[in-house]
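Asker: Pasted the sequence and its predicted model underneath.
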Amino acid sequence: MTETIKEHDFIELNYTGKLTDGTVFDTTIEAVAKENGFNNEKANFAPAVICVGEKQILPGLDAQLVDKEIGKNHDVKLSAEEAFGKRDVKKMRIMPISAFKEHNMQPQPGMQIDADGKVGTVSRVSGGRVIVNFNHPLAGKEVVYTVNVIRKVTDVPEQIKSFLTTSMKMPGDKIDVTVNEDKAEIKLPMDLPEQFTEAISQKLAELTKLKEVKFVKAAEKKGEVKSENKN
């Protein structure tokens, strides 16, 4: 019987994003990354586990996954608005070159900068003025994603761990999840603000249908002895 994706299903998938001219700009597949000259050594090319509807991938792509068949390949076309947005002239800023020189920077076309928490790309340098484009580099572009939906993830510890890995950018081997009947405990190598853990716990309980999800302090390693400095 054919199984399709529903809102809030956890799924494992591979995907590759291309422009309409065939240029690859994103992928989870290592071989595709190498073929297209991706040089980010820190990138982890591996299938992603996401919760559909939680926008853990590009929102426009996420929205197109519902009703797609599990175990199949799918081509998903996204308009500029659905992908990275239209180009907005209001996001083009003229900055004085002195602002760069204050930070010992020599602006050149293509240079990326961070201004007020926003990433922009220098598009032109003319005299004492620098034009910086704060649009997404792919704004205004139609894109096509090839998506392989590998499987539906039903294991609750894996669901919780994958959700935290995506949300917190923390390696999965740093997250310990224990599920006992309708309750789950999560141990991390550090303590997090209570307001944050309460919100995440509530969200995870809602998504996994558990009665309780809570964070607990990571226990000390067995055999670890606290030393006392006695004078």
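Answerer: On my side now, so go ahead.
Asker: from here on, contacts and neighbour counts on C-alpha atoms
Answerer: Fine.
Asker: Just the strands from this structure, written as ranges.
Answerer: Taking DSSP state E as the test, the strands found in the chain are 10-19, 24-27, 48-51, 73-78, 92-96, 112-115, 118-126, 129-133, 143-152, 176-180, 183-188, 212-217.
Asker: other SSEs contacting the longest helix along the chain?
Answerer: In the chain, with assignment by DSSP state H, the single longest helix is helix 194-208. Using 3 or more C-alpha pairs under 8 Å, 6 or more residues apart in numbering; DSSP states H and E as the contact test, the elements touching helix 194-208 are helix 156-168, strand 212-217.
Asker: need these in TSV with mean neighbour count, can you?
Answerer: TSV is the format used below for the helices and strands packed on helix 194-208 (neighbours: other C-alpha atoms under 10 Å):
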stretch	mean neighbour count
helix 156-168	18
strand 212-217	17
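Asker: want to compare, so here's the second one:
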Amino acid sequence: MAIKQGDFVKISYTGMLDDGTVFDTTDEKLAKEKGIYNPRVIYNPVLLVVGRQHILKGLEEALIGMDKGEEKEVTIPPEKAFGQVNNNLINVIPLSYFEKQKLNPVPGMIVNVNDRDGMIKSVGAGRVIVDFNHPLAGKTLKYKIKVEEILDTVEKKVKALFEDSGLGDKGLEGKISIDKDVLTVDIKADPSETYIFKKQTFLSWIREIDEINKIKFNEEYQLVSRKSSEPEEKNESKPAKEAGKESRKEDYKKNGSKK
């Protein structure tokens, strides 16, 4: 079954520069071999919906017409990758800006300026030139891609989205069931921001499945008892002199006179 627009697919890939330098891959072993391994990255085939711009335009176009198990190597020009270099995104910033941040800027350093990440190109004469273009802007890229799976049923699509969002992680014990156009999710939820993010991710993706029109979440929350969460009050005894003062104060309040 050839891939078409709107299909749910899982692909593995390796991205390279013209000289063969690997900059991205779904292969953990290769990432370690090429020195680009990131322990925070999960190296698995990528789930995407073709035509939704989840990946580079040139890579997405290459997938059209491919079949499960098929492999291909494609060359992607800058305009269908990370774009051409935009000179307006190369800015001159006073050295004093970085000194205030207690930073010693050097060429090649990645910095964040006004919520934008950029690479320092040069430093001199009290000025720092920062390039806010994508590091791969202006470059022609090569990709080796393989279609691992084409999800052709509602059940497969829902399950893949559920697992990819993180709701299928151990501990949540999530279960899904489908009855006609209604999807039901039973899950041991928690009030953390992480869980909320996973849920929102799942809900945003599930809209891509036309056959699902309603979702029901049956969430089970484990409450922490108030007694166990509150710190125990220390019953510290007051010195005899202080206790005596408190007693006299109470007598004064009750009788309206000093003793």
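Answerer: That came in fine, so what should we check first? For clarity, every value in this text was computed on a predicted model and none was experimentally measured.
Asker: Any buried residues in the longest helix of structure 1, and which?
Answerer: 197, 200-201, 204-205, 207-208 (16 or more other C-alpha atoms under 10 Å).
Asker: would you list the helices and strands packed on helix 194-208 of structure 1 in TSV and tack on distance to V24 of structure 1?
Answerer: Converted to TSV, those look like this (distance: least, C-alpha to C-alpha, whole Å):
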stretch	distance to V24 of structure 1
helix 156-168	22
strand 212-217	39
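Asker: so which of the ones you listed comes closest to E12 of structure 1?
Answerer: Nearest to E12 of structure 1 among these is helix 156-168 (9.8 Å), distances taken as C-alpha to C-alpha.
Asker: Off-centre distance for the closest one?
Answerer: 12 Å (C-alpha atoms, centre = their mean, to the nearest Å).
Asker: same check, this time on stretch 207-220 of structure 1
Answerer: On C-alpha atoms, centre = their mean, the centre of stretch 207-220 of structure 1 falls 23 Å from that of its chain.
Asker: Same question for stretch 173-189 of structure 1.
Answerer: Distance of stretch 173-189 of structure 1 from the chain centroid (C-alpha atoms, centre = their mean) equals 22 Å.
Asker: Contacts for that stretch, please.
Answerer: For stretch 173-189 of structure 1, the surrounding residues in contact (C-alpha atoms under 8 Å, 6 or more residues apart in numbering) are 156-157, 160-161, 210-218.
Asker: What's the separation between the aligned partner of P107 of structure 2 in structure 1 and F10 of structure 1?
Answerer: Counting by TM-score structural alignment, P107 of structure 2 corresponds to P109 in structure 1. Using C-alpha to C-alpha, to the nearest Å, one gets 42 Å for the distance from P109 of structure 1 to F10 of structure 1.
Asker: and if you look at E206 of structure 1?
Answerer: E206 of structure 1 sits at a distance of 13 Å from F10 of structure 1 (criterion: C-alpha to C-alpha).
Asker: Tell me how far the equivalent of K139 of structure 2 over in structure 1 lies from D62 of structure 1.
Answerer: Matched across to structure 1, K139 of structure 2 falls on K141, judged by TM-score structural alignment. Distance, K141 of structure 1 to D62 of structure 1, using C-alpha to C-alpha: 18 Å.
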